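K.L.:
sequence unknown, structure follows:
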């Protein structure tokens, strides 16, 4: 099956369109529908040329506190020789459109839609768009929670095509996850995976757990349980879940429902603020 990833293009809604939408921010979750990714909600970053981004998530005291997530759009000739200004930050880059050149550990890597990069804290890297078309990627950042006696994981580059889907048991292959980092490797304190549901696939119970989540819908549509509310979501929407927010979903079809999932893992709960 052909893989595709929804990519926002900016612009502005017409003056004739309705103002009401599915945007919601509650004490337990937030939903940013794809229409919120307009020209007037973009930001810029220091040391990035011909680049704009949509900020989907940022740490907020009392809400989701561990990560930030951007959709970054790099124009032809754009990019950065100094992309990260926080040496404590680790990152995942996931390309959804176009081509980019990553320079990492003395080597160049040609990135395309489906490319996945994990960047260890304090890693030296650059990213540029040498093509004639705009390129777009997701950038998930987290302050690495170092543990004495455990080294930080190494940076790596891979592609979705090279990562097997692990199917959940007793689901008739209707629900699976592509895990880009070894789920048993405690050096990693975050996982960024792709979750796939075939039409009719479901999370059949309200998951309720300590992990914060960011979910960006890459493809398809579903009905998602967020706390006490069933919310319709579609490709291009972003969901932001606080720790312990109950969640479940039902993929209604007609095609696959897929999302890029962030969660924090493998660390003690901090006992001081």
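P.N.:
That came through fine. Predicted, not measured: the structure shown is a model, and the values here were computed from it.

K.L.:
hey, let's count contacts and neighbours off CA atoms from now on
P.N.:
Fine.

K.L.:
to the chain's geometric centre, what's the distance from stretch 55-75?
P.N.:
Centroid separation between stretch 55-75 and its chain, computed with CA atoms, centre = their mean, to the nearest Å, is 9 Å.

K.L.:
Just the endpoints, please. Distance across that stretch?
P.N.:
Stretch 55-75 has an end-to-end distance of 17 Å (criterion: CA to CA, to the nearest Å).

K.L.:
Over to stretch 83-92?
P.N.:
Stretch 83-92 has its terminal residues 13 Å apart, counting by CA to CA.

K.L.:
Give me the contact list for it.
P.N.:
47-48, 116-123, 125-127, 138-144, 192 (CA atoms under 8 Å, 6 or more residues apart in numbering).

K.L.:
Which of those residues are buried, as a PyMOL select command?
P.N.:
In PyMOL, this line selects whichever of the contacts of stretch 83-92 come out buried by 16 or more other CA atoms under 10 Å:
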select buried, resi 48+116+117+118+119+120+121+123+125+126+127+138+139+140+141+142+143+144+192
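
K.L.:
In strands, which of the contacts of stretch 83-92 fall?
P.N.:
Members of the contacts of stretch 83-92 lying in strands (criterion: DSSP state E): 116-119, 125-127, 138-143, 192.

K.L.:
Would you mind putting those residues into TSV with distance to residue 163 alongside?
P.N.:
Formatted as TSV, the ones in strands among the contacts of stretch 83-92 follow (distance: CA to CA, whole Å):
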residue	distance to residue 163
116	10
117	13
118	14
119	18
125	23
126	24
127	23
138	18
139	19
140	19
141	22
142	23
143	26
192	13
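
K.L.:
Let me know the closest of the residues you listed to residue 59.
P.N.:
Comparing the ones in strands among the contacts of stretch 83-92 against residue 59 with CA to CA places residue 142 closest, at 9.4 Å.

K.L.:
List the residues that contact that closest one.
P.N.:
66, 67, 68, 89, 90, 91, 190.

K.L.:
Not counting its neighbours along the chain, what's nearest the fourth one?
P.N.:
If I follow you right, that is residue 89. The shortest distance from residue 89 to any non-neighbouring residue, by CA to CA, 6 or more residues apart in numbering, is to residue 143 (4.4 Å).

K.L.:
wait, the one you found sits on residue 66?
P.N.:
Yes. Using CA atoms under 8 Å, residue 143 is in contact with residue 66, at 7.4 Å.

K.L.:
Need the residues touching each of those two.
P.N.:
Counting by CA under 8 Å, 6+ apart, nothing touches both residue 143 and residue 66.

K.L.:
try this one next to it:
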């Protein structure tokens, strides 16, 4: 058995191997997680359920690390769960299939926000997939957390973003209109060729999931800047103050779901 290092031509050949290719990248201020790298495993706290933890605090190190988790859940008709970790709020979005939460049935594009420390009964009804956000809840002194929220994304008004009819934003939670919420999830749709109007830089961090279509995301600046092609099924983490910009490409609208922290002192 030889103990010599591989030849340079062997390394060059390995870099071209189809199994070595991925669009996934992880930086200190952002990450793009493509389905080609998903490793499906059982999910902690869920029964008869597997999935992929797309974003979590273990992705980075303080202070530049996610403060939430974003999980792609593979739903079965036997899936069950009763609560998130103590002090953690949970948002469930149905990508496909059917789920029953506290007796209410949710199908594709249905969603629920579930308050912290209140057990809930979630049961899979029809196989499919869920997008689940979880984040520690920051209470307001003397103010109880909101009750559970149930909705249907397509029933929420999609308003032109900054006056652009080709970029439509729907708020799935009250976010800025109700200070009891410290967390928001929005659904953003761009017609082909439509961009964000400028490169955003702000104190909010995001977890994003591209539900439909395709586009290009500019992330970071200087040595960390990247222009990432993304397509349906991709996820992105953006840290606070990470420069970010998007343009939809292709022939059909691009739609993504994204979370952000709201209504609390960012310090």
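P.N.:
Nice, I can see it. Fair warning: this is a prediction, and the values are worked out from it, not measured in the lab.

K.L.:
what about residue 157 of the second structure, how many neighbours?
P.N.:
Counted with other CA atoms under 10 Å, residues neighbouring residue 157 of the second structure total 12.

K.L.:
Can you tell me the centre-most residue of the first structure?
P.N.:
Nearest to the mean C-alpha position of the first structure, counting by CA atoms, centre = their mean, stands residue 260 at 4.8 Å.

K.L.:
Map that one across to the second structure for me.
P.N.:
In the second structure, the residue matched to residue 260 of the first structure (TM-score structural alignment) is residue 257.

K.L.:
you'd agree that match is up against residue 206?
P.N.:
No. Judged on CA under 8 Å, residue 257 of the second structure makes no contact with residue 206 at a distance of 9.8 Å.

K.L.:
circling back to that earlier point, please settle this for me: is the match of residue 260 of the first structure part of a strand?
P.N.:
Yes. Residue 257 of the second structure: assigned to a strand according to DSSP: H, G, I helix; E, B strand; the rest coil.

K.L.:
and it, what is it in contact with?
P.N.:
Shown in contact with residue 257 of the second structure (CA under 8 Å, 6+ apart): 185, 186, 187, 188, 208, 209, 210, 211.

K.L.:
mind listing which of the residues you listed are in strands?
P.N.:
185, 186, 187, 188, 208, 209, 210, 211.

K.L.:
For residue 262 of the second structure, which non-adjacent residue is closest in space?
P.N.:
Using CA to CA, 6+ apart and skipping residues adjacent in sequence, the residue nearest residue 262 of the second structure is residue 182, 4.8 Å away.

K.L.:
With respect to residue 166 of the second structure, which of the contacts of residue 257 of the second structure is nearest?
P.N.:
Nearest to residue 166 of the second structure among those is residue 188, at 10.5 Å by CA to CA.

K.L.:
which residue in the first structure lines up with the closest one?
P.N.:
In the first structure, the residue paired with residue 188 of the second structure is residue 195, using TM-score structural alignment.

K.L.:
who touches the helix or strand encompassing residue 165 of the second structure?
P.N.:
Per DSSP states H and E: residue 165 of the second structure is located in strand 164-171. Under the contact criterion CA under 8 Å, 6+ apart, strand 164-171 of the second structure has outside partners 153, 156-161, 184-191, 194-196.

K.L.:
how does it look with 6 Å?
P.N.:
Strand 164-171 of the second structure has contacts (CA atoms under 6 Å, 6 or more residues apart in numbering) with 157, 158, 159, 160, 161, 186, 187, 188, 189, 190, 191.

K.L.:
Just the buried ones out of these, please.
P.N.:
Looks like the contacts of strand 164-171 of the second structure have 158, 159, 161, 186, 187, 188, 189, 190, 191 buried, using 16+ other CA under 10 Å.

K.L.:
ok, now which ones touch the first one?
P.N.:
Contacts here follow CA under 6 Å, 6+ apart; on that basis residue 158 of the second structure touches 168, 169, 170.

K.L.:
How about residue 76 of the second structure?
P.N.:
By CA under 6 Å, 6+ apart, the neighbours of residue 76 of the second structure are 124, 127.

K.L.:
Can you tell me what it aligns to in the first structure?
P.N.:
By TM-score structural alignment, residue 76 of the second structure lines up with residue 75.

K.L.:
What is the subsequent helix or strand relative to the helix or strand that contains its match?
P.N.:
Assigned by DSSP H and E, residue 75 of the first structure belongs to strand 67-80. Following strand 67-80 of the first structure in sequence order, the next helix or strand is strand 89-97 (DSSP H and E).

K.L.:
Average offset of that following strand relative to the second structure?
P.N.:
Following superposition, strand 89-97 of the first structure is found to deviate from the second structure by 0.5 Å on average (mean CA distance after the TM-score superposition for the first structure).

K.L.:
List the buried residues in stretch 60-78 of the first structure.
P.N.:
63-64, 66-78.

K.L.:
sorry, that was for stretch 171-187 of the second structure
P.N.:
Using 16+ other CA under 10 Å as the burial criterion, the residues of stretch 171-187 of the second structure that qualify are 171-175, 179-187.

K.L.:
wait, residue 245 of the first structure sits on residue 228?
P.N.:
No. Contact criterion CA atoms under 6 Å: residue 245 of the first structure and residue 228 do not qualify, at 9.1 Å.

K.L.:
ok, those two, which is more surrounded?
P.N.:
Taking neighbours as other CA under 10 Å, residue 245 of the first structure and residue 228 compare with residue 245 leading, 22 against 11.

K.L.:
So for the more buried one, what's the nearest residue that isn't a sequence neighbour?
P.N.:
The shortest distance from residue 245 of the first structure to any non-neighbouring residue, by CA to CA, 6+ apart, is to residue 227 (5.3 Å).
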